[in-house]
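Chemist: Give me a 3D structure for the following:
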Amino acid sequence: LGGTSRTDSNFLFSYAPPVLSSLRMLPGAARLLTSIGAPLTRVPTLGMALQIVGTNLGSPDVGAPMLVMDNNAVLNITFQNHTLIVVRIPAGDGVDHTLRYFVGNQWSPTFMLDYAPPSVTDVTPRRGPTLGGTLITLRGANFGVTPPVITLGGLPCTVAASVTPSAGHDTLTCTTSAGQGTGHVAQVSVSGQASVMNASIAFSYNAPRVDSVSPSGGPTSGRLPGALLSDGLHRAQGERVMITLRGADFGRNGSVALELAATETSSAQRFVVPPDDVVLHNDTHVHFYLPPGYGEALPIRLSVSGQANADAVTFTYDAPSVSALGYYNRQPTECAPRTQCFEFQNRTVCKVQAAGCWDTRGESMLELVGASFGPQDVLSGVTVVT
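Modeler: Have a look, this model is predicted:
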């Protein structure tokens, strides 16, 4: 009695190892040591002081605890008891960061920590030229410390090579690339986490602006007069007329049409340029072949990704012109005056005799030869002036 048993290695006692189970918001200072804060699933990229709840976390009198992040950064613990530690998580971004807690010569299992993904709340300015080069500012939260990837509707927005995170991780700038159209939703990606796309937070490229058209008029056929044929009356098909539009914010592709307004006697018409007839399309110039059409002062409408120019630049097709008149069912030589010659008193006498093509009784089928008559269905009539 009164003795001490000898030590036996078969009867060693160990405390349970520490386990980290959840993150909590830090309550108000007055309740810091006695209250558990609201659950926290992700840490803001600015970092923050927070609670980590667990079990078997020990106490300061059994040895200094240690919390290690990503196997290299030792974090400063400001409070500890058996079920709670308070620590400040540093600024960062991304997911799957590791936390391991050491106390009483025992390590906890790995606890995974994620930073909050970026979010975008505003983009300014909201418009810019199709050439790109607009410096825009994005505002939001959790933009992190890693260089971001920014897109506008899938188009890259270039971030400066060296990015210094804003003080609140809430501001970014980038330079737009060339593009066209509207509603390019802004998205920020940082370390594999992307912001949720919001259709109301978007960038749009300017609508096209047409300053001039050259030439501003041309034949209704869309072609220049060709060479005169052997009959001396008709002409071969000439070269197509090339039209040039000049302006700004034309983008890289679109459609061109000449619009004829409706009148009391005719419906509205659109003379559309087929895509294959557009020879060149860049931000400041469009070259295209003139489509067949008719009318005067037709507004030229350039549409680019749903946006059209509102400028009053117009084109006028040539008025009809008549260069010759022929008999519809006879060759031109048949209706030419004929010269008859005969011998009279040892001399040759010649006289010109009409061919007799033009019957004064009318009802003869005539052929008018000229240019810019337009299509037959819009011909309003032919008047013979005597």
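Chemist: From now on I want contacts and neighbour counts done on CA atoms only, so please keep to that.
Modeler: Noted.
Chemist: Mind jotting down where the strands sit in the stretch 251-386 of the chain?
Modeler: 255-260, 269-272, 278-281, 285-289, 298-304, 307-308, 314-317, 321-327, 338-344, 347-353, 366-371 (DSSP state E, counting those that start in this stretch).
Chemist: got a markdown table for these, with distance to P129 and mean neighbour count too?
Modeler: What follows is the strands of the stretch 251-386 of the chain, written out as a markdown table (distance: least, C-alpha to C-alpha, whole Å; neighbours: other C-alpha atoms under 10 Å):
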| stretch | distance to P129 | mean neighbour count |
| --- | --- | --- |
| strand 255-260 | 18 | 21 |
| strand 269-272 | 26 | 16 |
| strand 278-281 | 15 | 15 |
| strand 285-289 | 14 | 20 |
| strand 298-304 | 13 | 22 |
| strand 307-308 | 13 | 19 |
| strand 314-317 | 24 | 20 |
| strand 321-327 | 44 | 13 |
| strand 338-344 | 70 | 10 |
| strand 347-353 | 72 | 10 |
| strand 366-371 | 42 | 15 |
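Chemist: Could you also give me the structure for this second sequence? I'd like to compare it with the first:
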Amino acid sequence: MFLTPSDWNEDSMPISPNQGSSAGGTAVVITGTGLANATAVRFGLNPATITANTATQVDVVSPAGHGSVGVTVATPGGTSNALPFFYIEPPTKTSLSPSSGVTAGGNSVTITGTNLNTASAITFGANAGTITSANAGTVVATVPAGAAGTVPITLTTSGGSTNGLFYTYVAAPTVTDVDPAEGPTAGGTPVTIGGTGLTTTSQVTFDGAPASFSVLSDTELTAVTPAGTAGTADIVVTTTGGSDTLAAGFNYLAGPGI
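Modeler: Next up, the predicted model:
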């Protein structure tokens, strides 16, 4: 039975690297003695491509393969002992959570899939993210800043790269106006709030008190004011892209007293 890469002592092994993608194409250097005029290098039963050869070194490009195999060098003087090489299967991605966030980046996302433990790089569109943890089934990464819109995610491992998942950068909302702009302290006033980037609205508050709301479009939503105290109240609209405040946007009117 062959060993896994973690079991091998790379410092004493005359093969570097000792692992690579199952698709092949890994540049591998084999060192030793009596290697001149190498006629073949095999990874298991599969021949590699020899790119350079001296008496003490053979440079090859690995063929495709699977699992752990023995690497041998054949010369006119015979065939060497076998050195272990481990093929790493390509990654797959099955889900992304969350799949959207602020353009400023900085939030954490989790990617699930298979063969992810050797993840070394991740990009969101053209921008590099930061991998904070990785195991065979999960990668956690920090999203970089990006422009509003949807971008592909590419994840690179020792077994290759994979994409197929997409992340959406959502622009921060703006709140520009409210109509009507006043109502009783008891609440219950239907209002229309205008602005931009309102499609993903998740909360509307009046001085911190949540209001019921409905999104009409990216530039308009309706809400019903909660109860409040007499005076002006800040209106805060929160979306996937962040939040915006219309300072003193609504005026609560005290009822008459006798």
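Chemist: returning to what we had before: out of the strands of the stretch 251-386 of the first structure, which gets nearest to T41 of the first structure?
Modeler: Nearest to T41 of the first structure, of all the strands of the stretch 251-386 of the first structure, is strand 307-308, at 43.9 Å by C-alpha to C-alpha.
Chemist: That closest one vs the second structure, average distance?
Modeler: Its aligned residues in the second structure lie a mean 3.2 Å from strand 307-308 of the first structure after superposition (mean C-alpha distance after the TM-score superposition for the first structure).
Chemist: contacts for that strand?
Modeler: For strand 307-308 of the first structure, the external contacting residues (C-alpha atoms under 8 Å, 6 or more residues apart in numbering) are G181, A207, P208, R301, L302.
Chemist: Could you save those residues as CSV and add columns showing distance to I85 of the first structure?
Modeler: Shown next, in CSV, are those (distance: C-alpha to C-alpha, whole Å):
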residue, distance to I85 of the first structure
G181, 53
A207, 58
P208, 61
R301, 68
L302, 66
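Chemist: before we move on, the earlier item: redo the strands of the stretch 251-386 of the first structure as a markdown table? Include distance to T175 of the first structure.
Modeler: Below are the strands of the stretch 251-386 of the first structure laid out as a markdown table (distance: least, C-alpha to C-alpha, whole Å):
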| stretch | distance to T175 of the first structure |
| --- | --- |
| strand 255-260 | 27 |
| strand 269-272 | 35 |
| strand 278-281 | 23 |
| strand 285-289 | 24 |
| strand 298-304 | 22 |
| strand 307-308 | 22 |
| strand 314-317 | 35 |
| strand 321-327 | 55 |
| strand 338-344 | 80 |
| strand 347-353 | 82 |
| strand 366-371 | 52 |
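Chemist: Which among the ones you listed is found nearest to E239 of the first structure?
Modeler: Comparison of the strands of the stretch 251-386 of the first structure against E239 of the first structure by C-alpha to C-alpha identifies strand 285-289 as nearest, at 10.1 Å.
Chemist: Residues contacting the closest one, please?
Modeler: 222, 240-248, 250, 273, 277-281.
Chemist: re the thing from before, quick one: closest of the strands of the stretch 251-386 of the first structure to S22 of the first structure.
Modeler: Nearest of the strands of the stretch 251-386 of the first structure to S22 of the first structure, taken as C-alpha to C-alpha: strand 307-308 at 52.0 Å.
Chemist: Now for L138 of the first structure, how many residues are close by?
Modeler: Using other C-alpha atoms under 10 Å, L138 of the first structure has 23 neighbouring residues.
Chemist: secondary structure element for it?
Modeler: For L138 of the first structure, the enclosing helix or strand under DSSP states H and E is strand 135-141.
Chemist: Show me what secondary structure element comes after that strand.
Modeler: Per DSSP H and E, the first helix or strand lying C-terminal to strand 135-141 of the first structure is strand 149-152.
Chemist: for that following strand, packing partners?
Modeler: Judged by 3 or more C-alpha pairs under 8 Å, 6 or more residues apart in numbering; DSSP states H and E, strand 149-152 of the first structure is in contact with strand 155-158, strand 184-190.
Chemist: Those strands into a markdown table, with extra columns for mean neighbour count and distance to N76 of the first structure?
Modeler: Converted to a markdown table, these look like this (neighbours: other C-alpha atoms under 10 Å; distance: least, C-alpha to C-alpha, whole Å):
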| stretch | mean neighbour count | distance to N76 of the first structure |
| --- | --- | --- |
| strand 155-158 | 19 | 37 |
| strand 184-190 | 23 | 26 |
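Chemist: got the ones you listed as CSV, with distance to S323 of the first structure columns?
Modeler: Shown next, in CSV, are these (distance: least, C-alpha to C-alpha, whole Å):
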stretch, distance to S323 of the first structure
strand 155-158, 56
strand 184-190, 55
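Chemist: Quick one, which of these gets closest to T124 of the first structure.
Modeler: strand 184-190 (10.8 Å).
Chemist: Any chance of a ChimeraX selection covering the buried ones in the contacts of strand 285-289 of the first structure?
Modeler: Only the buried members of the contacts of strand 285-289 of the first structure enter the following ChimeraX selection, criterion being 16 or more other C-alpha atoms under 10 Å:
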select :222,240,241,242,243,244,245,246,247,248,250,273,278,281
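Chemist: The strand or helix carrying R246 of the first structure against the second structure, how far on average?
Modeler: Taking DSSP H and E as the definition, R246 of the first structure sits inside strand 242-248. Its matched residues in the second structure lie on average 2.4 Å from strand 242-248 of the first structure after superposition (mean C-alpha distance after the TM-score superposition for the first structure).
Chemist: residues making contact with that strand?
Modeler: With contact meaning C-alpha under 8 Å, 6+ apart, strand 242-248 of the first structure is reached by 208-215, 283-290.
Chemist: Return the member of those residues nearest to I89 of the first structure.
Modeler: D283 (49.3 Å).
Chemist: Go ahead and confirm the closest one touches D249.
Modeler: Yes - if you go by C-alpha atoms under 8 Å, D283 of the first structure and D249 touch, sitting 5.2 Å apart.
Chemist: more neighbours, the two?
Modeler: Shown here are D283 of the first structure and D249; by other C-alpha under 10 Å, D249 has more neighbours (25 against 20).
Chemist: And the more buried one, what's its match in the second structure?
Modeler: Under the alignment defined by TM-score structural alignment, D249 of the first structure is paired with G197 of the second structure.
Chemist: So its match versus G249 of the second structure, what's the distance?
Modeler: From G197 of the second structure across to G249 of the second structure, the span is 18 Å (C-alpha to C-alpha, to the nearest Å).
Chemist: which non-adjacent residue is nearest the counterpart of P291 of the first structure in the second structure?
Modeler: Using TM-score structural alignment, the equivalent of P291 of the first structure in the second structure is P226. Excluding its sequence neighbours, the residue lying closest to P226 of the second structure (C-alpha to C-alpha, 6 or more residues apart in numbering) is G187, at 4.6 Å.
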